[in-house]
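# sequence unknown, structure follows:
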C-alpha cells in the first residue's frame, strides 16, 4: 500500500514546490521559504563542506592500493620463480634473466611470506648446479641468510637452511664459504629449536658441509653439533632421525678421531637400537653410520660389536630394501676386515652364510660389499677360508665373476676367489673344480677388461695355481696360458708328477707331456728347470717320442736303415 501511494505523495510535493514562487511573489510580507529540493543551496553547501575529507580519503585509498599491488606483484613474482625453479629446463632461462639479483633484496622484504618464498626459490636454483650456487656466494646472499636465520620464524629458518645445504653440497670450496660466513654456529643453534622441521633442515645442512673432507667435518664438530645430533636421533620424528643419523655418518667417515668424537657422544648405543626400526630409509642411515665408525680401527669396530648388533644385523640382509642389504653387508665387511677374531665372531653368528645368501638374492653394486666381506674373511686364515667354502661361497663368487657386467665387481670377485684359494691344495681345489680358472684367464687376457680387473685376475690365478694340485684343472692352461702364467702351471706339474704314478700316466695320454716338450724355454730359466723336472719323471725314450721332430728322426733312420738280406 505504501508503495502504491508513494508516487502520489511525491507528485503532491512537487506541485506544492512549483506553487511556492507564485505565492511568495503575491505576498511580499511573508519571508521566503527555504527550498528543500535536492538541488537547492542548503544541501549543496553541506556537500561542499564534506568535499576535502572525501578527497583525502580517496587519495589515501589510492596510495594504499599502489602498495597492495606492489606487494601482490612481489608475492606473485617469488611464487612463480620458485615454481619455475622446480623444472630443470627453466633454470638456464632464469639465470640469464638475472634472477639472482632480483631475489636478493626480497630476502629482506617486509613481508615474511615473500622472504620465505624468495629463500625457497634461491635454494632450488642453487641446488641445481654449482654455477648457481657460486652465484649465491658471490652475490653476498649468505650473510643475509645467516643473519635472518637467527631472527626469523620457523618457516624462514627451514628455507634458509635449505639454501645453505643447496650451496654447500656441491664442493668443498662452496661449503667452506658457508663456514666462513659464520653459518655453523647459527645452524647448531637451530638444532635446539622447538620445531622438528627446523632441526631437520639444520642437521641436513651440517651433514652436507661435513661430508666433503676432514677439515670441514672438524669445523662442524668444533661448532658443537655432535651432541645435539645424538639428541636428534632420539627424537620421535622419523625424518629427523634419518637426517641426524646421516649427518653423524658424514662426520664419522673421514678419520678415527672424528669417529671417536661421535662415539664419545654416545651415538653407538642409540644407533644400534634402531637397526630393527621398520622404516627402511632410517635403517639405511643407521647401518651407514655404524659402518663409518667401525671401519677406522679394531677398537672402534669392537665397540660397535659390543653394542650387540649380532645377530640382529643379519636380519637386514633379507630386507626388501636393496640399500638396507647393501649397508648391512658393508657394516659386516668393515668389522670383518680388521682381525681374525672379529671374522670368527661373524662366522659363529652365521654371518658368512647370510652374506652368501644375500649375494645370491641381488645384483650389481648391491653385491659388492658382500663379495669383499667374503674375501676379507677368507684372507685371515685357512679355517676362515674353509668356512667360506663350506658355506658354498665359491660357487656364488664364480657366478658373480661370470654374470656381472661391471668390471669392478668382477675384480672384487676375482680377488675374493684368490684369497680363498691361496692357503692349501684343498682350498685351491675347491676353487678350481668350479671351472673358475679359465674364466679368470680369459678376463686377464681380454683387451676389454679394465687394468684393475686384469691385475686382480692375474694375482688370483697365481695364488690359486701355486697351491693347486688338481691336474685336470691345470692342464688346459698348458695350451692357453701366456708365458708368465705358464711357468706357474708347469711348476705345479713338476711338483705333483714325481709323487703320483697315476697322474704321470694321465699326463702322457692326455697330451700334456707332448705339450710340455713343445714349450720353448730359455736355457737356465725357472721354466726350463720345471720342464726338466717333468722329463725326469719319464723314461728317456718316452720323452724323445713326444719331442718335436722325433717323427722326422725316425723317418731318417728308416731311410738310412739297411735291411738284412739272406
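Structure received. Bear in mind that the values here come from a model prediction, so they are computed numbers and not experimental data. Numbering: from 1, shown residues only.

# hey, let's count contacts and neighbours off CA atoms from now on
OK.

# Let me see the contact set for residue 242.
Applying CA atoms under 8 Å, 6 or more residues apart in numbering to residue 242 gives the contacts 233, 281-282, 285-286.

# One more pass at 10 Å, please.
200, 203-204, 232-233, 279-286 (CA atoms under 10 Å, 6 or more residues apart in numbering).

# before we move on, what about residue 202?
Neighbour list for residue 202: 157-158, 160-162, 164-165, 184, 186-193, 196, 225, 229, 243-244 [criterion: CA under 10 Å, 6+ apart].

# 6 Å instead, please
Residue 202 makes contact with 161, 187, according to CA atoms under 6 Å, 6 or more residues apart in numbering.

# so where does it fall, helix or strand?
According to DSSP states H and E, residue 202 maps onto helix 196-210.

# Name the next helix or strand following the longest helix anywhere in the chain along the chain.
In the chain, assigned by DSSP state H, the helix with the most residues is helix 41-84. Sequence-wise, the next helix or strand downstream of helix 41-84 (DSSP H and E) is helix 88-96.

# Put this next to the first one:
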C-alpha cells in the first residue's frame, strides 16, 4: 500500500514535469524555425489546458509560448482562434495579476498582427478596452506589450484605429512616450504611427494629444529604432494635409531631420526621407521650407549615396519640389540633381523606382527648354524610350514614360537632342508627331540646323518613316521637305535608287 508521502511525490513529479514541459516549449517558441514543427505536432492541444493550470507560472509560460508562436505564424494564430483559446487570454487580461496580463496581451497582439480578419476576431471579443488598460499598469513590460498589441490592431484599417481611439488609447500612448523605458517608448511611438496613418481625422487625434512636440525631439535620439519610429509617426501625420504638415514643421523638425539622412541605420535614413517627402509634397510654401533650409542639397545627396528602395522617397521628393515652380527645378539642376536620377533609372531593377525617376525627371524638365535640355544631355530620353518600348515594363511605368517624353519634347529647342531622339528606337506615332512638329519649328528658321539635320542622318531617317499619305504627321514631314532643295529630298527618299535607274535607262535609250 502506497504511503501518503509516495502519493504526494507522484503528484509533485507531475507538477514538475508540467513546468519543465511548458518552459521547454516557451524556450523553443523564441525561434521562428521551431514554430512550424511545434504546430504540426499539435502543440496547441498540449498548451490549451495549461492556460487553466493551478500553478500561475505554468499558465503564464503557456500563454507566452502561444503568444510568441502566434507572432511568428499566421496559421498558428488562426488555430488559436479556431480553438477559442483567445477567450482565455481575454479572461487573463481581466485579472488583477499583472503577471498574467503581459502574456495574455502578448498572445492577443500576436494574433492581431497578421491580417484584418484576425484583428477583427480580437476586437469582436471585446479585448481592446482590456488591452488599453495594460497601458495604465505600473510595470513597463506590461505597458510595452499593451502598446504593441494596440499597434497591431490599429495598423489594419481606419475602423481598427478608431476602435483603439474610442478605448482612450492615444493619451496613454503619449504618456508612454515620456517613460524612461526604451522598449516602451519604441512601442508607443510605433502604435501612434499605426493609428495616425489611416486618415486626417485620426491623425488629428494624435496631434490634439500633444504628441508632435514629443515626437520631434526623438528624431535625433541616439537609439536607432526609436528614431526610425519617430520619423515614421511624424510622416504618418504629415501626409494627410498641409495643415497637419505645418504642425509637424512647427515642432522644429528642420533642419535636424537632414542629419538623419546620413544616419548609420538605413531604415532611419529612409524614414527621414519619407518624412521630408510627406511635408514638402503639399504646397510650394512647405517645399520652400525644405529648399530654403538646404534640404534640396541633402535630398540630392541622399539619392546619390543610397541604393534600392532607400533612395525612392528622395527621388519622389525631387519630383514634388520641381513640380511647384521653375525656380525649384532650376535649383535641383544646379545641384546636379539630374545625374543621380538617371543613374537610378539605369541601375535600379524595380519598375516602381524607375517610374519615380521618370516622373521626377519630367517635372524638372517641364518648366523650361534649358531644363529639358539638361535632362536630354544626361542621356535620360533614350533610356525612357527603351523602357517605354520594353514588354517587361509595367503599365504605370509606360504611362509615365509617355507623359515625360511629351513634356520634354514640347519644351526642347535643341536640334541635336531632338535629332538623337529621332534616330533612336522607333517612337510611337503620337510621340513622333510631337517630335516632328518641334523639328519643323526649329528647322524653318535655322539654316545651319538644316545642314546638321542632313549630315547627321536625321533627314534620311525622317524620309524613310512609314506614314500614311493623308496623315497629319506626313504633312509635317512634307512641310520640312520644303525647307530643302528638291534634289536633296529626292536623294534621301526611299525610292531614289529606282528613280535614278529609270532616268539612266531613259538617257541610254
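Sure, I can see it. Keep in mind that this is a model prediction, so the values were computed, not measured.

# Now compute the TM-score of the two chains, please.
The TM-score (TM-score structural alignment, normalised by the length of structure 2) is 0.95; 507 aligned residues with a CA RMSD of 1.8 Å.

# mean deviation (superposed) between the helix holding residue 202 of structure 1 and structure 2, please.
Between helix 196-210 of structure 1 and the corresponding residues of structure 2, superposition yields a mean separation of 0.5 Å, by mean CA distance after the TM-score superposition for structure 1.

# against structure 2, where does the next helix or strand after that helix fall?
Downstream of helix 196-210 of structure 1, the next assigned helix or strand under DSSP H and E is helix 214-222. The aligned range for helix 214-222 of structure 1 in structure 2 is 158-166, by TM-score structural alignment.

# With structure 1 overlaid, how far apart is the matching stretch on average?
On superposition with structure 1, the mean distance recorded for stretch 158-166 of structure 2 (mean CA distance after the TM-score superposition for structure 1) is 0.6 Å.

# Flag every buried residue along that stretch.
Buried residues in stretch 158-166 of structure 2, counted by 16 or more other CA atoms under 10 Å: 158, 160-165.

# contacting residues around it?
By CA under 6 Å, 6+ apart, stretch 158-166 of structure 2 touches 154, 195, 198.

# Those, buried ones only, as a PyMOL selection?
Typed into PyMOL, the line below selects the buried ones among these, using 16+ other CA under 10 Å:
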select buried, resi 154+195+198
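
# wait, which of the contacts of stretch 158-166 of structure 2 is closest to residue 455 of structure 2?
Nearest to residue 455 of structure 2 among these: residue 198, at 59.4 Å, using CA to CA.

# Can you classify the equivalent of that closest one over in structure 1 as helix, strand or coil?
Here residue 198 of structure 2 is matched to residue 254 in structure 1, going by TM-score structural alignment. Following DSSP: H, G, I helix; E, B strand; the rest coil, the label given to residue 254 of structure 1 is coil.

# so how far is residue 214 of structure 1 from residue 254 of structure 1?
According to CA to CA, to the nearest Å, residue 254 of structure 1 stands 5 Å off from residue 214 of structure 1.

# what residues are up against the counterpart of residue 112 of structure 2 in structure 1?
Under the alignment (TM-score structural alignment), residue 112 of structure 2 maps onto residue 168 of structure 1. Contacts for residue 168 of structure 1 were tallied using CA under 6 Å, 6+ apart; they are 174-175, 209.

# what about the residue nearest to residue 168 of structure 1 when sequence neighbours are not counted, which SS state?
Once flanking residues are discounted, residue 168 of structure 1 sits nearest to residue 175: 4.1 Å by CA to CA, 6 or more residues apart in numbering. With three-state DSSP as the basis, residue 175 of structure 1 sits in helix.

# Now do residue 175 of structure 1 against residue 212 of structure 1, distance only.
In terms of CA to CA, residue 175 of structure 1 sits 8 Å off from residue 212 of structure 1.

# quick one: the equivalent of residue 420 of structure 2 over in structure 1 and residue 437 of structure 1, what's the gap?
Matched by TM-score structural alignment, residue 420 of structure 2 corresponds to residue 476 in structure 1. Look at residue 476 of structure 1 and residue 437 of structure 1: by CA to CA, they are 10 Å apart.
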